[in-house]
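Chemist: got a predicted structure here, sequence first:
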Amino acid sequence: MAASDSTILGVVILTRHGDRAGFYQDPITYTASSTVITPLGAQQEFQLGQHLRSLYLNATSPSFITGVNDTLVDQTQIHVRADAGGELGVIYDSAVALLQGLFPADTNYTTDLANGTVVTGALGGYQYVPIESVEPANDVSLEGWTSCGAFDASTTAFYNSSAFAQKRNESAAFLSQLPPFLDGRPVTLENMWNIYDFMNVQSIHNEAFSKALPPTFLAQALTLASWHEYGVFTSPQLDGIGNIAGRTILPQILSELASIANASDPLKLAYQSLAYKPFFSLFNMTGAAEQNPLLTGVVPYAAAMALEVRQPLAGGEPVVRLNFKNGTGEEFVTYNFLGASDDVPLSTLVNHVNPALINSTAAWCTVCSNTQDRGCGALALAASKASGGHHQPIGPVGAGFLGAGLTLAVVLAMLAVLAFLGMLTVGRGRAKKAGSTHSRVIFPLVP
């Protein structure tokens, strides 16, 4: 469907963070060490925000969002979330930088005082866009893979597979040449992400390293790292544990798409700042990677996916268009998905992924066989109290129905315990202020 055949109602944007200092993540659990964004990374995200503004908040653009306030931030029209997990401030700071480009300072950001004075916002009308900081300890939606025993077991099984053994043999000659460039890091295929990440960071920030590294080595390392990470963060089965990054983020994405498609809902633009992992699962679960093999690679810094909600001029239900920008210096490209050769009806996307969704903390605890971390301990305690002290395991949530199979008494007990522990907020969580440390928890609802 050509742009002229539809109008754009809004967009859900997913971006990878900008350039950062090096860090390490465990090859099995993917538990990550903290790192910091660089000035280059902040600039990359700011420029990405400017580019997004030129597309969606520019009245002369064919992708201008119908009815959006393109000057001053209307907080009812935008919803922003940022992963506050393993890479800590890098992802959150990337969101701040992007929003500076998306909604730049505006001298019309003023207030009239009772004494007749007109005051312009600080820094020439700098606009403060609320950002929901998503802490993985309380909310599983943006980092479904951490503290998940089933995911760890799946990763180990991948490392023990015949395909991995074959790739290890194929890459042995190349890996044997890398020790002089890795400052003592283990040179194994299992550690391939950390190998590539170190080489990439050093190539950007260390002139001596960049000059010493043979010209093909970084590209070869990226190819191996992409194969490695795609194998870890995807599954052939839609509801496979390798897809957990997509299975936990998709409920929020679908909710935002539905809000944009709903004429009575003011939401126009939803933005989530992420690590690279969910992109693998999302491209796999939607079939986009199958139709477009380019999408099996590691997405670079400041890459962006834009899921546009469009209304066909000929009528009918809203459709979704998948656009992807493969890092800085690239333009957005439209990619087909779900086997289609055109935009996909929103209901088709929902019906396809719905059986695999992990819609609640309770469901995640069950899938990951976790009874202690990320709210699972509180849920287990609540269930035990509700059953008179005898533990009743919480069964899987079926086909997108949140909390199906749980009794009202169990849910009320959960709420009481979570509230007592200070872990619970009620509501959609659409407008958390920047700098807030308060996070919502996904928990089952009663059908």
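Modeler: Cool, got the structure.
Chemist: only C-alpha atoms for contact and neighbour calcs from this point on.
Modeler: Noted.
Chemist: give me the distance between the strand ranked longest in the chain and the centre of its chain.
Modeler: Scanning the chain for the strand with the most residues, using DSSP state E, yields strand 6-16. With C-alpha atoms, centre = their mean, to the nearest Å as the basis, strand 6-16 stands 14 Å off its chain's centre.
Chemist: residues contacting that strand, please?
Modeler: Strand 6-16 has contacts (C-alpha atoms under 8 Å, 6 or more residues apart in numbering) with 63-66, 91, 253, 256-257, 260-261, 267-276, 299-313.
Chemist: 7 Å instead, please
Modeler: 63-66, 257, 260-261, 268-276, 301-313 (C-alpha atoms under 7 Å, 6 or more residues apart in numbering).
Chemist: let's bring in a second model and compare:
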Amino acid sequence: MATASKVIGVLVLSLFGDRIATYDDPTTYRMSSVNITTLGQTQEYRLGQLLWQTYFNHTSLSYLGDPSPISALVASGAVRFDADMGGQGHVIYDSAVALSQGMWPPVNIRDVPSITLANGSTIKSPLGGFRFTSINQIHPWDDVSLEGWLECPNFETAMQSFYSSSGFRQVEKDNEEFLSSLSYWVGNRSTSLSDIKNLYDYLSIRYIHDAAFSSVLPSGVLNKARQLASYHESGVYTSTDLNSTHNVPGRALLPKILNAIEGIANKSNPLKFYSMSLSHQPLMSLLSMMGVSESYANLTGLFSQAGSIALEVRTDNDGENPFIQFLLKNGTSDPHYSGYALFGGSPDISVSKFESMLQPFGLSTLSSWCGLCGTHITRGCGSTRASNNADLSSVAAGLMGAGATLFVALMLVTLCVMVGLLKVGEWGKRLGAVIVAPMQHSRKGSNVKSGGEQSENDDEVRLARKWEDDQGNASAG
């Protein structure tokens, strides 16, 4: 690789900052009402400051060479921010906001923009010159790429197979005494190894934010819980077999990563800085797929709060031979980014080799994700029968297609009523309710039920069963 080089762009993948939550589920401690804390905002803000100093400060050796205002950079396509809007609620989005503000904070008070109106009054920009940054909200029901494991039946099967494995059962047996001891600290709830990630989150949040709790929690309990949580998450979301369904978080995200790298390396493309704010699952999966976690024991397991990966795209000083330098900063304990080897080699790898190593395993179309997950129903997979080349962001289009189908069905029902072919009575009302009910869907983001799981309270299930019962009664009469 070239000894002298220059940075032409960077893709940054970062984890959300500290958050706090209520725990409504009495058995699993699954989070609800998740909110970023002031600590989390500060963590992300400081990460943003470091990124600005590294890539947008003209004195930096990695300066990207564009002093334009952030509004112009975003408008031109040179800078892009994406944020996952799924399982952590607004925490990831709020983390992205704090990160962007660390990069482009409010302007100097002397430079606050102002305008003078026709009547002579002067209006200054609010919030001390706050600079608004456009952040793309990626919703998991519109785009499967950032949360590829949701409503994926084959992934759930793989997870259950991991729980049933002899290795998992042995680890649970070896730590039976420790897991049982957690009951005192988590309200006497289930403390099986399969629950350990939720339990660790609970212990960690209380340890950080509850002084009375942190003063009495025995030394080593939190570290031990983190070790077991890391074992659990690694077993669920990673695999040394890159084709494995366990790697669906990374495989679903790969096309976005490869497209970003290709865009930065393309001289005609304006993209210079691309930030993705994510949950820990795709980060863990990607570190495994790139061979990083296998080479570095300290990077095996959970990513630390506000941790970040930087994939720098560099060229030689003549602007040729693009290659990637892999950098990582594991949370706030790391003061700066450090280089790590990829695929057991070096931190530097040519763009073409990086793509060839990973591209075969990326889920580049919605149909490929549906095929891996073994579903033709959830997250827009029904639409892939008509279009097998739809990309991973085509879920919304699939839903629109379903909506159009329902609209046509309703129009046909209306036409039949108008010409007298269908009688509108109680039966007609119920039929209409059954047709409309599926659109009244409460499943969003990480709160979705697994494919096939239904609740007696679901409107469409209740209405359909009532309609079936009424038809049975009518037939009997």
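Modeler: In hand now; what should we look at? In this text the structure is predicted, and so the values were computed from the model without any measurement.
Chemist: need the TM-score between these chains.
Modeler: After superposition, the two chains reach a TM-score of 0.81 (TM-score structural alignment, normalised by the length of structure 1), with 395 aligned residues with a C-alpha RMSD of 3.0 Å.
Chemist: that older thread, what's the PyMOL line that selects buried ones from the contacts of strand 6-16 of structure 1?
Modeler: In PyMOL syntax, the buried subset of the contacts of strand 6-16 of structure 1 is picked out as below (16 or more other C-alpha atoms under 10 Å):
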select buried, resi 63+64+65+257+260+261+268+269+270+271+272+273+274+275+276+301+302+303+304+305+306+307+308+309+310+311+312
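Chemist: quick one on the thing from earlier: got the buried residues for the longest strand of structure 1?
Modeler: For strand 6-16 of structure 1, by 16+ other C-alpha under 10 Å, it's Ser6, Thr7, Ile8, Leu9, Gly10, Val11, Val12, Ile13, Leu14, Thr15, Arg16.
Chemist: quick one: the helix or strand following it to strand 6-16, angle?
Modeler: Under the assignment DSSP states H and E, the closest C-terminal helix or strand after strand 6-16 of structure 1 is helix 39-56. Following axes from the mean of the first three to the mean of the last three C-alpha atoms, to 10 degrees, one obtains 170 degrees for the angle between helix 39-56 of structure 1 and strand 6-16.
Chemist: give me the stretch of structure 2 that whichever helix or strand comes after helix 39-56 of structure 1 matches.
Modeler: Towards the C-terminus, the helix or strand next in line after helix 39-56 of structure 1, according to DSSP H and E, is strand 78-83. The aligned range for strand 78-83 of structure 1 in structure 2 is 79-84, by TM-score structural alignment.
Chemist: contacts for the matching stretch?
Modeler: Stretch 79-84 of structure 2 is contacted by residues 73-74, 92-93, 96, 135-139, 146, 271-278 when judged by C-alpha under 7 Å, 6+ apart.
Chemist: how many neighbours does Ser333 of structure 2 have?
Modeler: 11 (other C-alpha atoms under 10 Å).
Chemist: what does the one 5 residues further on give?
Modeler: The burial count assigned to Ser338 of structure 2 is 14, neighbours taken as other C-alpha under 10 Å.
Chemist: which ones are touching it?
Modeler: Here Ser338 of structure 2 is in contact with Leu327, Leu328, Lys329 (criterion: C-alpha under 7 Å, 6+ apart).
Chemist: switch to 6 Å and redo it
Modeler: Leu327, Leu328 (C-alpha atoms under 6 Å, 6 or more residues apart in numbering).
Chemist: what does it align to in structure 1?
Modeler: Under TM-score structural alignment, Ser338 of structure 2 pairs with Val333 in structure 1.
Chemist: mind checking how far that match is from Thr111 of structure 1?
Modeler: Distance, Val333 of structure 1 to Thr111 of structure 1, using C-alpha to C-alpha, to the nearest Å: 41 Å.
Chemist: kindly report the same for Asn262 of structure 1.
Modeler: 32 Å.
Chemist: so where do the helices sit in the stretch 251-400 of structure 1?
Modeler: 277-285, 288-291, 346-353, 361-367, 376-386 (DSSP state H, counting those that start in this stretch).
Chemist: Gly49 of structure 1 is nearest to which of those?
Modeler: Taking C-alpha to C-alpha, helix 277-285 is the member of those nearest to Gly49 of structure 1, at 19.0 Å.
Chemist: give me the mean deviation of that closest one from structure 2.
Modeler: Superposed on structure 2, helix 277-285 of structure 1 shows a mean distance of 0.7 Å to its aligned residues (mean C-alpha distance after the TM-score superposition for structure 1).
Chemist: what range does that helix cover in structure 2?
Modeler: Under TM-score structural alignment, the match for helix 277-285 of structure 1 is residues 281-289.
Chemist: who's in contact with the matching stretch?
Modeler: Counting by C-alpha under 6 Å, 6+ apart, Tyr237, Thr238, Leu242, Asn247, Pro249, Gly250, Ser293 sit against stretch 281-289 of structure 2.
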